[in-house]
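Engineer: here are the coordinates; sequence isn't available:
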């Protein structure tokens, strides 16, 4: 039940003088007008109109509610107008850093939608896969998922980034199935450059660390997954990126009894930029787009057209 729509319909009926005239004003049919007024009366548990075949009058209660509803709707419309106007009043240029895959698949679209709503805020979006200190490199916001933190920079969590360790069935058939993280030193490992070669796991008796030797190191998650699909070795990748390959049988999750700790996608903002209207508008937008479900659950990767590297 949309109470505001029902209130607006009630006000239109009063001004138009009849249900049919209100229907013409709102470009709908009289039955819809009747239903909305009935819903409002049911919610208030009162009759707002005295209805006859020839005449429509407000009841005493309806006369009391009419000016109050007029005030409520006017204040709501004014509030929305203030928000819309404030969006157009903010004028500033922001430099934003985002990892390549996240930007191409998700946050690039999210920031494009933001700019449509805040046309006065100009965005300079740079795709960088390494960790960036936004103070030293003059960024207003740095989006990333690496655990690195910096002095005088606030970490604003956006959403968790679950990861798993995977290999292709063909690779496992040829090289064998690792039983423990320590077995990885005897395997071909594929690493994400910015994350380094020390892989962390959570075991029954606590954390387990393994320094792996990289057969291939890349700075793009899709290239990493493509290498897995082509039997080059074992990799740690984000669960949502691995999911299509797992579903198609091109990859298999391994060492599931030793889960890889989640990362967190976060926005790094210089402390002296907190409170800035443009920065806060972007942060609020990013949070709304990332919570309660992360972007890849709202837009599944399988629905995004991408071409595998050749």
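Structural biologist: It's in. In this text, all values refer to a predicted model and were calculated from it rather than measured experimentally.

Engineer: going forward, measure contacts between C-alpha atoms and count neighbours the same way
Structural biologist: Noted.

Engineer: so what does the helix or strand residue 224 falls within touch, helix or strand wise?
Structural biologist: Using DSSP states H and E, the element containing residue 224 is helix 221-229. Under the contact criterion of 3 or more C-alpha pairs under 8 Å, 6 or more residues apart in numbering; DSSP states H and E, helix 221-229 touches strand 163-167, strand 189-192, strand 234-238, helix 239-247.

Engineer: now distance to residue 280 and mean neighbour count too, for these, in a markdown table please.
Structural biologist: Output for the helices and strands packed on helix 221-229, formatted as a markdown table (distance: least, C-alpha to C-alpha, whole Å; neighbours: other C-alpha atoms under 10 Å):
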| stretch | distance to residue 280 | mean neighbour count |
| --- | --- | --- |
| strand 163-167 | 29 | 23 |
| strand 189-192 | 31 | 23 |
| strand 234-238 | 28 | 24 |
| helix 239-247 | 28 | 18 |
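
Engineer: how about the strands of the stretch 51-200 of the chain, start to end?
Structural biologist: Assigned by DSSP state E, counting those that start in this stretch, the stretch 51-200 of the chain shows strands spanning 56-58, 92-98, 121-127, 141-144, 153-161, 163-167, 189-192, 198-203.

Engineer: adding distance to residue 80, write those strands out as TSV.
Structural biologist: Compiled in TSV, those are given as follows (distance: least, C-alpha to C-alpha, whole Å):
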stretch	distance to residue 80
strand 56-58	29
strand 92-98	22
strand 121-127	19
strand 141-144	27
strand 153-161	26
strand 163-167	41
strand 189-192	45
strand 198-203	48
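
Engineer: deepest in the core, which of the ones you listed is it.
Structural biologist: strand 141-144 (a mean of 27; mean count of other C-alpha atoms under 10 Å).

Engineer: sorry, back to before: the strands of the stretch 51-200 of the chain: which one's closest to residue 180?
Structural biologist: Closest approach to residue 180 among the strands of the stretch 51-200 of the chain is made by strand 198-203 (9.5 Å; C-alpha to C-alpha).

Engineer: what's that closest one packed up against?
Structural biologist: Counting by 3+ C-alpha pairs under 8 Å, 6+ apart, strand 198-203 packs on strand 206-211.

Engineer: hmm, who's touching the strand it packs on?
Structural biologist: 181, 182, 184, 185, 197, 198, 199, 200, 201, 202 (C-alpha atoms under 8 Å, 6 or more residues apart in numbering).

Engineer: again, only using 7 Å
Structural biologist: 181, 182, 197, 198, 199, 200, 201, 202 (C-alpha atoms under 7 Å, 6 or more residues apart in numbering).

Engineer: now do the contacts for the first one.
Structural biologist: Taking C-alpha under 7 Å, 6+ apart as the contact definition, residue 181 lies against residue 210.

Engineer: any idea how far residue 198 is from it?
Structural biologist: For residue 181, the distance to residue 198 (C-alpha to C-alpha, to the nearest Å) stands at 11 Å.

Engineer: here's the one I want to compare it with:
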């Protein structure tokens, strides 16, 4: 007979980082948790954790076991939530951090619609491009535009962000229109650089990906500022299409090298690792995906199992 209690204890030890913290989270004594993990190791005949006086570390077998049981425990919790979801009043607070421009131009209205649907939930949002320690700062949801996910967090890759090279007509009149990616090295760049963006430009030249580092007189961590500097004729920049759309329509900026695609980033949602997601997380994440699914131009990437999308969804 499988003892789910000790499986859950093992998962809590991994997630909390110690027997003491796991015991506190479960409302048990440290001795009970330690004994149950020892019994689990004895029954399976496998050492799951390396124990020292200062820290715990998963063995390879322990890591593989944790990855399996984490999914199983999450499925069990999700099944339990679905059984009682119609009787549950979803409430609580969500602390969210997201990039400035993503929040201003994209997520603000979605957050407002979400709160209308769930009046017993409150949201505290910080718009920032800074480095965020999700666990240390007690952040519930971190949105990022990035190409690399943090492996210590549970992350859903939502969709790709479309980026383009742009410059003003006045800049191109002075410096000429680049014809191939290699030509960019002779131009002035306006670089966008932050904790998640390295500032280089990666372009496919038809045969291979080229990483370019043009000279930049201006380096910023804000795409709106980069766009405005480009409109003034300072140089060439790379911005998401949504940021440049109006300026392109008004002919304040012109697209460059449209036959040579740029490496794309992704919009991601990250949160602390848990055996199961709290109900308020689930309804929020599902609402975000449903909102994204309303636009046929958005290609959703990593859709969680608990998210149900259909043509009848209205958000």
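Structural biologist: Here it is on my side, so go on. A quick note: this is a predicted structure, and the numbers were derived from the prediction, not measured.

Engineer: what's the TM-score here?
Structural biologist: TM-score of the superposed chains, computed with TM-score structural alignment, normalised by the length of the first structure, equals 0.63; 214 aligned residues with a C-alpha RMSD of 2.4 Å.

Engineer: before we move on, back to that, can you add distance to residue 39 of the first structure and give the helices and strands packed on helix 221-229 of the first structure back as a markdown table?
Structural biologist: As requested, these are arranged in a markdown table below (distance: least, C-alpha to C-alpha, whole Å):
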| stretch | distance to residue 39 of the first structure |
| --- | --- |
| strand 163-167 | 49 |
| strand 189-192 | 57 |
| strand 234-238 | 48 |
| helix 239-247 | 44 |
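
Engineer: of all those, which one is nearest residue 260 of the first structure?
Structural biologist: strand 163-167 (6.0 Å).

Engineer: next, the mean deviation of the closest one compared to the second structure.
Structural biologist: After superposition onto the second structure, strand 163-167 of the first structure sits on average 0.5 Å from its aligned residues (mean C-alpha distance after the TM-score superposition for the first structure).

Engineer: angle of that strand against helix 239-247?
Structural biologist: 30 degrees (axes from the mean of the first three to the mean of the last three C-alpha atoms, to 10 degrees).

Engineer: picking that back up, residue 69 of the first structure: which of the helices and strands packed on helix 221-229 of the first structure is closest?
Structural biologist: When these are compared by C-alpha to C-alpha, helix 239-247 sits nearest residue 69 of the first structure, at 47.9 Å.

Engineer: in the second structure, what range does the closest one match?
Structural biologist: Here helix 239-247 of the first structure aligns to the second structure at residues 241-249, judged by TM-score structural alignment.

Engineer: do stretch 63-76 of the first structure as well
Structural biologist: Going by TM-score structural alignment: stretch 63-76 of the first structure matches no residues.

Engineer: how about that stretch, which residues are buried there?
Structural biologist: Buried residues in stretch 63-76 of the first structure, defined by neighbour count with 16 or more other C-alpha atoms under 10 Å: 65, 66, 69, 73.

Engineer: okay, and which of those residues map to helices?
Structural biologist: In this view, the buried residues of stretch 63-76 of the first structure that belong to helices under DSSP state H are 65, 66, 69, 73.

Engineer: any idea which of the residues you listed is the one closest to residue 13 of the first structure?
Structural biologist: residue 66 (10.8 Å).

Engineer: could you check how far the closest one is from residue 234 of the first structure?
Structural biologist: Residue 66 of the first structure sits 69 Å away from residue 234 of the first structure, going by C-alpha to C-alpha.

Engineer: then residue 4 of the first structure?
Structural biologist: Look at residue 4 of the first structure and residue 234 of the first structure: by C-alpha to C-alpha, they are 56 Å apart.

Engineer: now do the SS call for residue 266 of the second structure.
Structural biologist: Using DSSP: H, G, I helix; E, B strand; the rest coil, the structure places residue 266 of the second structure in strand.

Engineer: list the residues that contact it.
Structural biologist: With C-alpha under 7 Å, 6+ apart, residue 266 of the second structure has these contacts: 145, 146, 147, 157, 159, 160, 161.

Engineer: next, count neighbours for the alignment partner in the first structure of residue 272 of the second structure.
Structural biologist: Taking TM-score structural alignment, residue 272 of the second structure has residue 270 as its aligned residue in the first structure. Residue 270 of the first structure is flanked by 22 other residues according to other C-alpha atoms under 10 Å.

Engineer: surely residue 270 of the first structure and residue 151 touch.
Structural biologist: No. Between residue 270 of the first structure and residue 151 there is no contact under C-alpha atoms under 7 Å: 8.9 Å.

Engineer: which residues do those two both contact?
Structural biologist: With contacts defined as C-alpha under 7 Å, 6+ apart, no residue is shared by residue 270 of the first structure and residue 151.

Engineer: ok, and the contacts of residue 266 of the second structure in the first structure?
Structural biologist: Using both residues aligned by TM-score structural alignment, their matches' C-alpha atoms under 7 Å, the first structure keeps these contacts from these: 145, 157, 159, 160, 161.

Engineer: which one among these gets closest to residue 243 of the second structure?
Structural biologist: Out of those, the member with the shortest distance to residue 243 of the second structure (by C-alpha to C-alpha) is residue 161, at 10.9 Å.

Engineer: returning to that earlier point: switch the ones in helices among the buried residues of stretch 63-76 of the first structure over to CSV; also include distance to residue 169 of the first structure.
Structural biologist: Putting these into CSV (distance: C-alpha to C-alpha, whole Å) gives the following:
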residue, distance to residue 169 of the first structure
65, 70
66, 70
69, 66
73, 62
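
Engineer: okay, the helix or strand hosting residue 21 of the second structure sits on what stretch of the first structure?
Structural biologist: In this assignment (DSSP H and E), residue 21 of the second structure forms part of helix 19-26. Alignment note (TM-score structural alignment): helix 19-26 of the second structure is unmatched in the first structure.

Engineer: does anything pack onto that helix? Which helices or strands?
Structural biologist: With contacts taken as 3 or more C-alpha pairs under 7 Å, 6 or more residues apart in numbering; DSSP states H and E, helix 19-26 of the second structure sits against helix 4-16, helix 30-44.

Engineer: what about the alignment partner in the second structure of residue 196 of the first structure, distance to residue 149 of the second structure?
Structural biologist: By TM-score structural alignment, residue 196 of the first structure lines up with residue 198 in the second structure. To residue 149 of the second structure, residue 198 of the second structure is 14 Å away according to C-alpha to C-alpha.

Engineer: swap in residue 70 of the second structure?
Structural biologist: Between residue 70 of the second structure and residue 149 of the second structure the computed distance is 19 Å (C-alpha to C-alpha).

Engineer: before we move on, what about residue 225 of the second structure?
Structural biologist: Computed as C-alpha to C-alpha, the residue 225 of the second structure to residue 149 of the second structure distance reads 26 Å.

Engineer: same question, residue 50 of the second structure
Structural biologist: For residue 50 of the second structure, the distance to residue 149 of the second structure equals 27 Å [C-alpha to C-alpha].
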